[in-house]
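*Asks:* the following block contains a protein sequence and its predicted model.
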Amino acid sequence: MELNFNELRELVTTLSQTDISELTLKSGDFELTLRKQGALVVSSPSADTVSVTPVPVSAQSGEIPQPIVVSPPAAPPTPPPSVDSNLVEITSPMVGTFYRAPAPEEPPFVDVGDRIQSGQTVCIIEAMKLMNELEAEVTGEIVEILVENSQPVEFGQPLMRVKPN
């Protein structure tokens, strides 16, 4: 399979305008993988995978293309949501999966409007197959639950907002 520089440029442009994050083309000994993170990988069965930038596209044309960087389109900045300064956020102490209840068939630890006490379990964060109960550090009322059940969470991500007493 031969691919000239203009065809490659058109392919990269088309890929950048889609939701596709990775595209692999294979033909015989030729393999081309494009990833939106900017990696361009060329490999063949007879050689180890090699990251190449720039890549000679065609020995016949003698052209050596400039480095190609594919980036996702920039999202417009969103203003941070207005948060009542009197509210206290319960944040995730680790990366993991957020669970509102101790088991799928059981009721959630807390719901919006519930009164909680300091030390009360409000959710579970599963990390590396370990279930970690997260306890409230404040007494008050749950005003908002910011994460859906069974969703991944990051370290420091707000999970709930509490109106303290």
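*Replies:* Perfect, I can see it now.

*Asks:* can we go C-alpha only for contacts and neighbour counts from here?
*Replies:* OK.

*Asks:* how about the strands of the protein, start to end?
*Replies:* Assigned by DSSP state E, the strands in the chain fall at 22-27, 30-35, 40-43, 50-51, 88-91, 96-99, 115-116, 121-127, 130-135, 140-145, 152-153, 158-164.

*Asks:* any chance of TSV for the ones you listed, columns mean neighbour count and distance to residue 6?
*Replies:* Shown next, in TSV, are the strands of the chain (neighbours: other C-alpha atoms under 10 Å; distance: least, C-alpha to C-alpha, whole Å):
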stretch	mean neighbour count	distance to residue 6
strand 22-27	12	16
strand 30-35	16	15
strand 40-43	18	16
strand 50-51	12	20
strand 88-91	20	49
strand 96-99	22	44
strand 115-116	20	63
strand 121-127	21	47
strand 130-135	15	51
strand 140-145	19	50
strand 152-153	18	41
strand 158-164	20	47
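
*Asks:* putting a second one here so we can go through both:
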Amino acid sequence: MEIEKIKSILDAIKDTDIEEIWFEKGGEKSGFRRKDISSSASEPSGEIVFEAPKPHNKESIQKVLSSSNQIKSTMVGTFLRSATPGGKPLVEEGDFVTVGQKVGIVEAMKVMKEITSQISGKMIKVLVADNHPVEYGQPLFEVDTDYANKKH
């Protein structure tokens, strides 16, 4: 793949939530995967790895605080409740979820994007059925964030 084409692809997806993208043309495969900064250092994989900075500002923090009882889709695609077809859902109503916990997957054009919880609390409602289309920012789950403070 030509260097200019690689640069244009990286530039086109740098401000998106796409974590991985692969191309195949004439038997030649090329791929890109964002670097997972939470994982430990490993052997080089031969893949081109890049990391896009995600700055935090007052507006983005306020947006999270104003909708703190919902977990929303981070991209347009098909919502999947389990990690494998026909598998057990990652979370059920009544489960307790924690920050960073994987709660679903959104798939678009064979790109799988994990949906992780940005809040902790009791899962009170699943808003989207498995294998249904979702929009960017669409609420997927309702979470009772005061659950830990309530007497049970």
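*Replies:* Looks like it arrived, so ask away. None of these values were measured; they are calculated from a predicted model.

*Asks:* follow-up on the earlier one: got JSON lines for the strands of structure 1, with distance to residue 106 of structure 1 too?
*Replies:* Shown next, in JSON lines, are the strands of structure 1 (distance: least, C-alpha to C-alpha, whole Å):
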{"stretch": "strand 22-27", "distance to residue 106 of structure 1": "40"}
{"stretch": "strand 30-35", "distance to residue 106 of structure 1": "42"}
{"stretch": "strand 40-43", "distance to residue 106 of structure 1": "48"}
{"stretch": "strand 50-51", "distance to residue 106 of structure 1": "50"}
{"stretch": "strand 88-91", "distance to residue 106 of structure 1": "22"}
{"stretch": "strand 96-99", "distance to residue 106 of structure 1": "11"}
{"stretch": "strand 115-116", "distance to residue 106 of structure 1": "18"}
{"stretch": "strand 121-127", "distance to residue 106 of structure 1": "12"}
{"stretch": "strand 130-135", "distance to residue 106 of structure 1": "15"}
{"stretch": "strand 140-145", "distance to residue 106 of structure 1": "18"}
{"stretch": "strand 152-153", "distance to residue 106 of structure 1": "20"}
{"stretch": "strand 158-164", "distance to residue 106 of structure 1": "20"}
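
*Asks:* wait, which of these is closest to residue 105 of structure 1?
*Replies:* Across these, residue 105 of structure 1 has its closest neighbour in strand 96-99 (12.0 Å, C-alpha to C-alpha).

*Asks:* how about that closest one, aligned to which bit of structure 2?
*Replies:* The aligned range for strand 96-99 of structure 1 in structure 2 is 77-80, by TM-score structural alignment.

*Asks:* mean per-residue distance, that stretch to structure 1?
*Replies:* Mean deviation of stretch 77-80 of structure 2 relative to structure 1 after superposition (mean C-alpha distance after the TM-score superposition for structure 1): 0.3 Å.
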